[in-house]
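**Q** missing the sequence, but the structure's below:
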């Protein structure tokens, strides 16, 4: 079992995890473009978990800096293939992300999790994360 930095070749597996594990459908071509940007940006990172040559999970982190709090890394995605859940993969990815964040000088991690993802909430609490507040997520596309 290996956790490593993602490569462009991982995009099909990442896109599948986005769709199946996170319910975020997105065109593969556009996902490829986003991954290329993430991999070129020092403020972003995407790690994958590989078992026997197959990507079974990933964690994506991005710098979160504001004028009203500590420097953090934002977990933008943590996904594990359903067939590989409850094997410590999510925990391993999260710990790997935490270590990378520390190495970058961040003081912690933050993340958002959909209200309906109650199992994920239990997981994060078990890993020492505390619920800070409830929010409504807004977006405007151009």
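**A** Yep, that arrived. Bear in mind that the values here come from a model prediction, so they are computed numbers and not experimental data.

**Q** can we go C-alpha only for contacts and neighbour counts from here?
**A** Noted.

**Q** okay, now residue 34: neighbour count?
**A** 13 (other C-alpha atoms under 10 Å).

**Q** Apologies, that question was intended for residue 125.
**A** 11.

**Q** Then residue 82?
**A** The criterion is other C-alpha under 10 Å. On that basis, residue 82 has 12 neighbouring residues.

**Q** Skipping adjacent residues, who's closest to it in space?
**A** With C-alpha to C-alpha, 6 or more residues apart in numbering as the measure, residue 21 is the residue that lies nearest to residue 82, at 6.9 Å, once sequence neighbours are left out.

**Q** And here is the other one:
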């Protein structure tokens, strides 16, 4: 069991891209997003990283333990007209390295993200999770999230 008191959460840096790609690639069974550690895919990850870095509303974070990336998530602040111009914080791409799961890494990342939303004046934190991820659903409910909407997507 790792001592996650030594876990730090910080904005991702360009040097973290290979570790992030490895995290996403290790989730291809449930995630199915086609992520890979293949060197030829690196330019796609680098371009995405640059777009995220350039956005004033997006932040990509890593959880670091003993100098290694062991988790990640991304936040996006969205201002909408409903709710009198409410700001919501959307959390995406939550991943914890397999050998670190069940040790509190995910909880620390989510509590950090929630606090970032609070500081940004968000009225709600929103996330989606694949219907296949029943363990993740239990985790999010334990943290106080409520399943409130049906999600839809259209692949382009």
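**A** Great, that's in hand. Owing to the predicted nature of the structure, the values given are computational and were not obtained by experimental measurement.

**Q** How close are the two chains, by TM-score?
**A** Comparing the chains after superposition, counting by TM-score structural alignment, normalised by the length of the first structure, produces a TM-score of 0.91; 140 aligned residues with a C-alpha RMSD of 1.4 Å.

**Q** ok so, going back, thought the residue nearest to residue 82 of the first structure was touching residue 78?
**A** No: Residue 21 of the first structure is beyond contact range of residue 78, at 9.0 Å (criterion: C-alpha atoms under 8 Å).

**Q** So these two - more neighbours on which side?
**A** Under the criterion of other C-alpha under 10 Å, the comparison of residue 21 of the first structure against residue 78 puts residue 78 first, with 25 against 15.

**Q** residue in the first structure matching residue 60 of the second structure?
**A** The pairwise alignment with the first structure assigns residue 60 of the second structure to residue 46, based on TM-score structural alignment.

**Q** Give the helix, strand or coil label for the spatially closest residue to its match that is not a sequence neighbour.
**A** Computed as C-alpha to C-alpha, 6+ apart, the closest residue to residue 46 of the first structure that is not its neighbour in sequence is residue 60, at 4.3 Å. At residue 60 of the first structure the chain is in strand, as set by DSSP: H, G, I helix; E, B strand; the rest coil.

**Q** The second structure: which residue goes with residue 60 of the first structure?
**A** Across the two structures, residue 60 of the first structure finds its equivalent in residue 74 of the second structure, going by TM-score structural alignment.

**Q** Next: residue 9 of the first structure.
**A** If you follow residue 9 of the first structure across to the second structure using TM-score structural alignment, you land on residue 15.

**Q** Residue 109 of the second structure - that's part of a strand, no?
**A** No: assigned with three-state DSSP, residue 109 of the second structure falls outside any strand and is helix.

**Q** After the helix or strand hosting residue 4 of the first structure, which helix or strand is next?
**A** Assessed by DSSP states H and E, residue 4 of the first structure sits inside strand 2-5. Per DSSP H and E, strand 2-5 of the first structure leads on to helix 11-20 as the next helix or strand towards the C-terminus.

**Q** What is that following helix packed up against?
**A** For helix 11-20 of the first structure, the packing partners by 3 or more C-alpha pairs under 8 Å, 6 or more residues apart in numbering; DSSP states H and E come out as helix 28-40, strand 54-64, strand 72-80.
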